[in-house]
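**Q** Attaching a predicted model along with its sequence, questions to come.
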Amino acid sequence: MATHTTRMLIIGSGPAGLSAAIYAARAGMEPIVVQGLQPGGQLTITTDVENYPGFRDVIQGPWLMEEMQAQAEHVGTRMMWDTITSVDLENGTPFKAYGDSGDVYEGATLVIATGAQARWLGVEGEQEFSGKGVSACATCDGFFYRGKKVVVIGGGNTAVEEALYLTNHSDDVTLIHRRDSLRAEKILQDRLFASPAISTHWNKTVMRFVGEESGGLTGVLLKDTQTGEESVLATDGAFVAIGHSPATELFKDQLDLDEGGYILVQPGTPMTPIPGVFACGDVIDHTYRQAVTAAGTGCMAALDAERFLATLDFARSESRSVQTVSA
C-alpha cells in the first residue's frame, strides 16, 4: 500500500483523460492518471479511425491511444495501472480515490474521465464481427459503408439519429425494432418516416449476426416477436444503437447525475458542483461521443483545474500575508 499525491488526479485514460494529462503536465502539475479496467478507453477496441484530425490516412485506434499515452508521459504524466473502487469527494480538496491495489490517490483537483460503454445485444456473432461489419457508432464507421446496405438496431433517439446519419452514405438503410412503435422523439420519427432511403422492420429482434469471419458480416438473423418466424436479412453493415452506459457508478452518491447516469456539469464547462472536481469526455456527453470532442473537454478540464488551483494558491498566499502583517 502506498499513497500517491498530485496536483491533478485523473481517473480514466481515454482521449479525455490523456488530453487533460497533457495540458496539466505542460503546466507543471505532474498529473497522475489511473488507467482503469480498459486502459486507452473505447478506441483500443476500434480498428480503423479516419475522423481524428491530423492524419491523412486511416489509423488504428490502439495505435492512436498508445501515441497519446506516450505524449502524456513524455511531458511528465505518471501512469498508474490500477482500478479505482471508491472515492471521497465530500471532504473537499485533497480528493481521495482508493485503488483495487490498496493504494490511495490524493489530488488537489480531480478530473473524472471514466467514459461510457456502448450497450450491446449480447447475441452470437456480435463480438466476432465487431469491426468487420458490426459497429456501435454510425458517425465513426458510416463512411466505410458508402453505397452499401446497412441496418440499424434500436428504437430510441440514438437509433433514429444513427439511421438518419447513415443516409449520407447509403440509400438502403433499414431500422430494426422489436416493437411496433418507436420511443424516439416525434420530430425525429417524422424525419425518419419521410426519408425514402430508410425502411423499417417492426416487431423483429436480432438473434444472430451472420457471416464468415474472414469475409465479414453478410446478414442478420431476425425473429418475429409475434409469430416466432425467423428470417435472414442480408446486409453489409449493422449498427447497434440501443444506448450507452456511462461509467459513473463510483460517483452516484456524491455527484448529481442525469436520468441516463451522465454526470451533470455547468453548461459549456467541465465543472461539477464540487469546487475542484471536473468531468470530461463521454461521461458527460450523451450526444456526440467522439474522440475529438472527448479530447476537447479534457483540455477544458485541465485548463479550468489549473485556474482553480491558481485561485486557491493566491487566496492562501494572501491569507498568509495578512497573518504575517497582523503578527
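**A** Thanks, I have it.

**Q** alpha carbons only for contacts and neighbour counts from here, please
**A** Will do.

**Q** My guess is Tyr23 contacts Asp304. True?
**A** No - applying CA atoms under 8 Å as the test, Tyr23 and Asp304 come out as separate, 10.7 Å apart.

**Q** Need the three-state assignment for the nearest residue to Gly28 once chain neighbours are set aside.
**A** With sequence-adjacent residues excluded and distances taken as CA to CA, 6 or more residues apart in numbering, Gly28 is closest to Gly76, at 7.9 Å. Secondary structure for Gly76, judged by DSSP: H, G, I helix; E, B strand; the rest coil, is coil.

**Q** Gly76 - how many residues pack around it?
**A** Gly76 has 19 neighbouring residues, counting by other CA atoms under 10 Å.

**Q** Okay, Ile284 and Met65: tell me how far apart.
**A** Using CA to CA, to the nearest Å, Ile284 is found at 20 Å from Met65.

**Q** Surely Met79 is within a strand?
**A** Yes - using three-state DSSP, the assignment for Met79 is a strand.

**Q** Okay, one more to line up with it:
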Amino acid sequence: MTNIVSTRVAILGSGPAGLSAAIYAARAGLAPVVIQGIQPGGQLTTTTDVENYPGFRDVIQGPWLMEEMQAQAEHVGTKMVWDYIVDVDLSRRPFRLQGDSGTVYSCDTLVIATGAQAKWLGLPSEEMMKGKGASACATCDGFFYRGKKVAVIGGGNTAVEEALYLTNHSHDVTLIHRRDTLRAERILQDRLFAHPNVKVIWNHEVAEFVGGGQPEALVGLDLRDTRTGAITRIDVDGAFVAIGHKPATELFQGKIKLDEDGYIEVVTGTTRTNVEGVFACGDVMDKVYRQAVTAAGTGCMAALDVERFLAAQEYEALAAE
C-alpha cells in the first residue's frame, strides 16, 4: 500500500528559507512537514565561514547554522522528512507530491523553497579550490579579500556587479571574459570601465585554478586565449565565478508560472504564486539578492502568507454552512 502523509503545510527545501518558513508555521500551530530534498540544509552546508548573518559577532560555520535552524524548527513542532519529490500535482487541493521513496504527500498548502545553484565552470581545479580562493558569491566572500588581488569570471550583469562590489575591498580587480564585448547593461558597463581599480581581460577563459602554499590556497589563474589557444598566468588571491544561477524549478515547469530565467514568479510584496495555495520563498524566487538573511526573511513571509490563506479558507467554509 502507498504510504500517504497528510499535512496542512508542506515545505520543499531545508535551507534558510524553508526552515524559517517551518519555524513560523510551526509556531502558528500548523504542524508543517519539511521535505528536505537532495541537499538538506541548502547551499549554506557547502559554505565554511559565515560572517554576515545577523546575531553572531564571530565567524560561524554554515553547516552549524543550518543544524541550529533545523533543531529550532523541530523544537517548535516541525516534522523533518528525508525524501526527494519527483512529481507534483498542483491542479487541485489538496496538492499531491510524489516522493522518490514512494511516499505520497498530501497538503492543503505548499511552500516551495528549493533554492538555486550557482553555475560553475566545471574544472577539476576549480572544485579543488572551492573555499580556498574560488567562490561564486562576492557579496558573501569579498570581505575576506581586503587589500588582495581578485578576479571575476563572466560578462553579464552578475559579473559586472560583482566586480564593482569587490572594489569596496580590493584595489586590484580583474574581469575575465571569453568574448570581446560584455552582455551586461550599458549603465553597468559604463561604471565598470570608468572605475580606476578594475581592468578587463578580453577573449580569455579560465583553463585552470592554480593552488599553492601551505595550507594550499588559490595563487593564480591560467588563462586560455579563445582566439589563439595560448596560455598565460595571472596572480590572484581570489576568483569569483559569476556566470549565473540556475533555480531548482524543473519540477514545476508547466505547473506554475516561471519567468524567462526559470525563477518562480510571485505577486510583488508577497510570496504568493499564480496557483492558489502555493507559495515560493528564497533563491527559487529571488534572482537579485540571494543571501541567507533575505532567504530567511522571505521564508517568514511565506509562513505568514500561508497562515492568512488557511484562516481565510476556514472563515469562508464556516460562512458557507
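**A** Yep, it's here. Keep in mind that this is a model prediction, so the values were computed, not measured.

**Q** who has more neighbours, Ile284 and Met65 of structure 1?
**A** For Ile284 of structure 1 and Met65, the more surrounded residue by other CA under 10 Å is Ile284, and the numbers stand at 26 against 21.

**Q** close enough to count as contact, that one and Val265?
**A** Yes - using CA under 8 Å, Ile284 of structure 1 is in contact with Val265, at 7.4 Å.

**Q** which stretches of the stretch 151-300 of structure 1 form strands?
**A** Along the stretch 151-300 of structure 1, counting by DSSP state E, counting those that start in this stretch, strands occupy 173-176, 198-201, 204-212, 216-224, 230-234, 237-240, 244-246, 277-279.

**Q** Check the gap between Asp261 of structure 2 and Lys287 of structure 2 for me.
**A** 9 Å.

**Q** Would you mind telling me which of these two has the busier surroundings?
**A** Between Asp261 of structure 2 and Lys287, counting by other CA under 10 Å, Lys287 is the more crowded of the two (17 against 10).

**Q** Now the more buried one. Nearest residue, chain neighbours left out?
**A** Tyr263 (7.4 Å).

**Q** Could you do Gln69 of structure 1 as well?
**A** Leu18 (6.4 Å).

**Q** Next: Glu126 of structure 2.
**A** Phe209 (5.6 Å).

**Q** Next up, the contacts around that neighbour.
**A** Residues near Phe209 of structure 2 by CA atoms under 8 Å, 6 or more residues apart in numbering: 125-126, 129, 218, 220-222.

**Q** The residues you listed: which two are farthest apart?
**A** The span of the contacts of Phe209 of structure 2, defined through CA to CA, is set by Met129 and Asp222 at 13.5 Å.

**Q** and Glu265 of structure 2, how far is that from Val278 of structure 2?
**A** 11 Å.

**Q** Which position in structure 2 pairs with Gly54 of structure 1?
**A** When structure 2 is aligned by TM-score structural alignment, the residue opposite Gly54 of structure 1 is Gly55.

**Q** any idea how far its match lies from Cys137 of structure 2?
**A** Relative to Cys137 of structure 2, and taking CA to CA, Gly55 of structure 2 is found at 21 Å.

**Q** repeat for Gly156 of structure 2
**A** Distance from Gly156 of structure 2 to Cys137 of structure 2, by CA to CA: 14 Å.

**Q** can you map out the helices along structure 2?
**A** All helices of structure 2, identified by DSSP state H, fall at 16-27, 62-75, 124-129, 138-141, 157-166, 186-194, 292-320.

**Q** Superposed on structure 1, what's the mean shift for the last one?
**A** In other words, helix 292-320 of structure 2. Mean deviation of helix 292-320 of structure 2 relative to structure 1 after superposition (mean CA distance after the TM-score superposition for structure 1): 0.5 Å.

**Q** ok so, going back, of the helices of structure 2, flag the one that's most buried.
**A** helix 16-27 (a mean of 29; mean count of other CA atoms under 10 Å).

**Q** can you give me the angle that one makes with helix 292-320?
**A** If you take axes from the mean of the first three to the mean of the last three CA atoms, to 10 degrees, helix 16-27 of structure 2 sits at 40 degrees to helix 292-320.
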